[in-house]
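Engineer: structural data only, the sequence is not supplied:
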């Protein structure tokens, strides 16, 4: 008697299998690694004639209500996933070992994981090059200062810069051999490759021994880099007399905002060539020609050619300024009073006795850095500075350098510290020259009373000022509570047991109220 066939059960998930292939794989591995071929043959013959039974690995079927199908799929896929992860980990470890063993022969694909967004072969070459020099890889900034680059390395670097379209900062400062190989092609290859770095905004070539010939090679590439905003060429004394080879091309760098040429032994011809190109640099906000003796005679020409109404930094320290030059600087400061952030005229003796002219031109001021080191300031100059501070005209000042002005009397220092109006001050230097010393007992109480009104103070330099034991302890105690760095000469600091024996109660009683 026939019966209707039973309906097959419906499955929403994975269908149960009668056996799992994982078991067969494990059995095959056992046969391959453990059993000999003869033993395997006899075992299979026994199964064929019915002497032994073959174990079939049954599949485990779980209910679909509690996620059994998902667990079943996970348990069957997990061995494959673990195997793939093991292979990936093994290959990664192998690649890292090859990199450490021989950086020169590493395949470029080994850097795909570390480069992240940089997938090109050129980035791999850069990583190898920087690793050899002990530098950190960065696709937007290459800092190779103090690396003693050779001509061969310059050629290699030049070929790699062209493959970095997103490079923004290139610093090869303090490489003495950089321009000694101009004729051999190392430096020329480097600067010629800059024409491909269209995103370059900052170029630093400080203390590289630049010569007029190297400036000629550099100028040709600058014409192709209108986006350059900062150009640092300081401390290159050999380029004296050849700046005109560069200024001819600077007119095309329309976005140049900062030009650094300090300590380059610029001649009068160099400065005249620079003055001719300055009107074309309409975006310029910082020009540093300090520590060049000839600058003192052309300050009035420089400031007349500059866009002074937008200048933020215009240092003229160590420039041998004359009275005419100082007057021109005062006039320029008055025009740039709303933008000027830094005023540095240190080592200019003409300032002594005429500081009032400059301070009056800087009102109201946004200056955050005022440096008047070794300017032969007088007591009247210091009292005028105190009056300006009292009116709050220097409330944004953060750094004040008044060192090496031994002509200032005690009344001048007392007036300055008693004036107030320096709440933003972070750095103060009132040190004396190394060959001189003087007592500070007359104005030290005024300084101690002013310290609570300087909450941002982080450094106080008072080298060569002498004080007795109790005064030194009072100053040290006040600054220690504030975590202020005090710079004094070690031979003038107190080492006697009498100073160490002062009680804490007497120190607190002698402190001014905060």
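Structural biologist: Yep, it's here. These numbers come from a predicted model, not from an experiment. Residues are numbered from 1 along each chain as shown.
Engineer: going forward, measure contacts between C-alpha atoms and count neighbours the same way
Structural biologist: Fine.
Engineer: any idea how far whichever strand or helix holds residue 304 is from the middle of the chain?
Structural biologist: For residue 304, the host element (DSSP states H and E) is helix 299-305. Taking C-alpha atoms, centre = their mean, to the nearest Å, one finds the center of helix 299-305 at 32 Å from the center of the full chain.
Engineer: before we move on, what about stretch 122-140?
Structural biologist: Taking C-alpha atoms, centre = their mean, the mean C-alpha location of stretch 122-140 is offset from the chain mean by 17 Å.
Engineer: helices or strands up against the next helix or strand after the helix holding residue 304?
Structural biologist: Once helix 299-305 ends, the next helix or strand along the chain (criterion: DSSP H and E) is helix 323-335. In terms of contacts (3 or more C-alpha pairs under 8 Å, 6 or more residues apart in numbering; DSSP states H and E), helix 323-335 is packed against helix 299-305, helix 355-361.
Engineer: can I get these in JSON lines including distance to residue 229 and mean neighbour count?
Structural biologist: Converted to JSON lines, the helices and strands packed on helix 323-335 look like this (distance: least, C-alpha to C-alpha, whole Å; neighbours: other C-alpha atoms under 10 Å):
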{"stretch": "helix 299-305", "distance to residue 229": "19", "mean neighbour count": "19"}
{"stretch": "helix 355-361", "distance to residue 229": "29", "mean neighbour count": "18"}
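Engineer: kindly reformat those helices as a markdown table containing distance to residue 76.
Structural biologist: Formatted as a markdown table, the helices and strands packed on helix 323-335 follow (distance: least, C-alpha to C-alpha, whole Å):
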| stretch | distance to residue 76 |
| --- | --- |
| helix 299-305 | 80 |
| helix 355-361 | 83 |
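Engineer: put this next to the first one:
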């Protein structure tokens, strides 16, 4: 800092440098007392035409001021304030993970965090932060080892991201950046793209270096790269609707051969033009492993273009296209791309209702996905012809662990071949076929195949009326399903006999690991049936969630079995949630439930 210690420069030089500095810091709010002192420092540097004794006083003022700043940089007080602030939010301070996710910061919090202003030779920040991102940016110089930043679900970050991205060069080890639901604006998208760009503006960089140390004021050559967050592997911008139509502002800034592995842009109102920008981006992110563009209904129009460039990310492991407005021709383009995605582990094309009828001509390469573990086709309006083709392809996916065919109502008419052939997928852990219009024959085929699924953990048969009175068909499978943890039988027309079967299975030592049991919307079960069930409920020691709600249009008195239920709760140490919607509890019964929670030091959430 010798240049400030009594040195006198030529008038023209002294006028030029402070002018540039003043321009650089224009717009910052300097606060009151401390801002006043620093303005006096600037005025001391600029107004050098006075008497020699006045000049000496000014130089001493500058020296004292900068000495104070240096002392602050060397002091750990800023880090201590940061730790205290994080602890106040209930967050564990970490030098590698800045987790401010869903903090709902108020004005007092922001004021307190605003006290964390830092000064050093490598960055000169003289501002009193007024926004969430600006405040967060002030923390970055103290966290050079930072690997993760999460600002998700903090709407106040929107419109202020520029302050954060300007400081990203302090965190070259950053791997994860999550900005879900932050109300990002177009300016934020531009700032973010600039933050990822490999080049700093030479005039800004030179200005800072010249101000701090003229010896380091060498201007970078044109094209000289300064890596900023060059290690970034995950970027999540989901739930920011203003990104739609502006994705190119970000993608055009991402440099070639970047290390991005995970890109999530869920529900961002992406347009067909954004789809083209995304396709171009796939050419420069060869390491991509996860791509999630779900809930962008208009991007399906450019799915052909995207599919053509998926070949540039051969290591892709997860592709989520849920509710993207895909059509039959989109499916054809996607199927062609699958031949290049041999590492794919998860494929979700659910809730694309116009895909129905397209599978029969677009599954040539689906069977080649030998590493596929998750296939989600729910609510795709699958036709009988589609099911015939899928029954030939899906059993060839030898590593498949999760299969979801729910809400394909036509599947029930031709599902026998597919459900019966699930026996060839011994690694299946989750089978979800709710609301598929299954018949008794389909249920029998599933029951027989389930005998060969020793790792089954989740079975969802909800909204298939044929299950009612026929649960006994699954008796053998449920006996062998030693790993089953979730059983969903909502709106299955269950009867008292079905509940008795479940309780007897548990009493005989089966279903020992069951954690979630959904029996909701089965209004045909009598009070006697519920009483028998509650009497045996205590045997489900691992149960954490139980739903016995009635249909929305119904309302019944809880009846005498409430006492049996209350007694069973004392034997269910893991139960945390009990749903009893539309069961009318008397005032006495409600007080009994509240008393149970208090007396047993439990906190069972009663939803009724």
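Structural biologist: Nice, thanks for sending it over. Computed from a predicted model, the values in this text were never measured in an experiment.
Engineer: what range in structure 2 does the helix holding residue 304 of structure 1 sit on?
Structural biologist: Using TM-score structural alignment, the residues of structure 2 aligned to helix 299-305 of structure 1 are 415-421.
Engineer: residues making contact with the matching stretch?
Structural biologist: Identification of contacts with stretch 415-421 of structure 2 by C-alpha atoms under 8 Å, 6 or more residues apart in numbering yields 387-388, 390-392, 394-395, 438, 441-442, 445-446, 448-449.
Engineer: buried residues, the helix or strand hosting residue 82 of structure 1. List them.
Structural biologist: Residue 82 of structure 1 is located in helix 68-101, with elements delineated by DSSP H and E. Using 16 or more other C-alpha atoms under 10 Å as the test for burial, helix 68-101 of structure 1 gives 68, 69, 72, 95, 98, 99.
Engineer: distance of the first one relative to residue 439 of structure 1?
Structural biologist: It stands for residue 68 of structure 1. When distance is defined by C-alpha to C-alpha, to the nearest Å, residue 68 of structure 1 is 89 Å away from residue 439 of structure 1.
Engineer: coming back round to it: mean deviation of the helix or strand following the helix holding residue 82 of structure 1 from structure 2?
Structural biologist: In the C-terminal direction, the helix or strand that comes right after helix 68-101 of structure 1 (DSSP H and E) is helix 112-115. On superposition with structure 2, the mean distance recorded for helix 112-115 of structure 1 (mean C-alpha distance after the TM-score superposition for structure 1) is 4.4 Å.
Engineer: buried residues in the helix or strand following helix 112-115 of structure 1?
Structural biologist: Per DSSP H and E, the first helix or strand lying C-terminal to helix 112-115 of structure 1 is helix 121-133. Of the residues in helix 121-133 of structure 1, 122, 123, 124, 125, 126, 127, 128, 129, 130 count as buried by neighbour count, 16+ other C-alpha under 10 Å.
Engineer: select, out of the helices and strands packed on helix 323-335 of structure 1, the one closest to residue 139 of structure 1.
Structural biologist: helix 299-305 (37.6 Å; C-alpha to C-alpha).
Engineer: mind telling me what residue 558 of structure 2 corresponds to in structure 1?
Structural biologist: Aligned by TM-score structural alignment, residue 558 of structure 2 pairs with residue 440 of structure 1.
Engineer: what count of nearby residues applies to that match?
Structural biologist: 18 (other C-alpha atoms under 10 Å).
Engineer: from residue 410 of structure 1, how far off is it?
Structural biologist: Using C-alpha to C-alpha, one gets 8 Å for the distance from residue 440 of structure 1 to residue 410 of structure 1.
Engineer: same deal with residue 70 of structure 1?
Structural biologist: 87 Å.
Engineer: next: residue 117 of structure 1.
Structural biologist: 63 Å.
Engineer: so these two - more neighbours on which side?
Structural biologist: Relative neighbour count places residue 410 above the other of residue 117 of structure 1 and residue 410, with 15 against 9, counting by other C-alpha under 10 Å.
Engineer: contact partners for that one?
Structural biologist: Counting by C-alpha under 8 Å, 6+ apart, residue 410 of structure 1 makes contact with 440, 442, 443.
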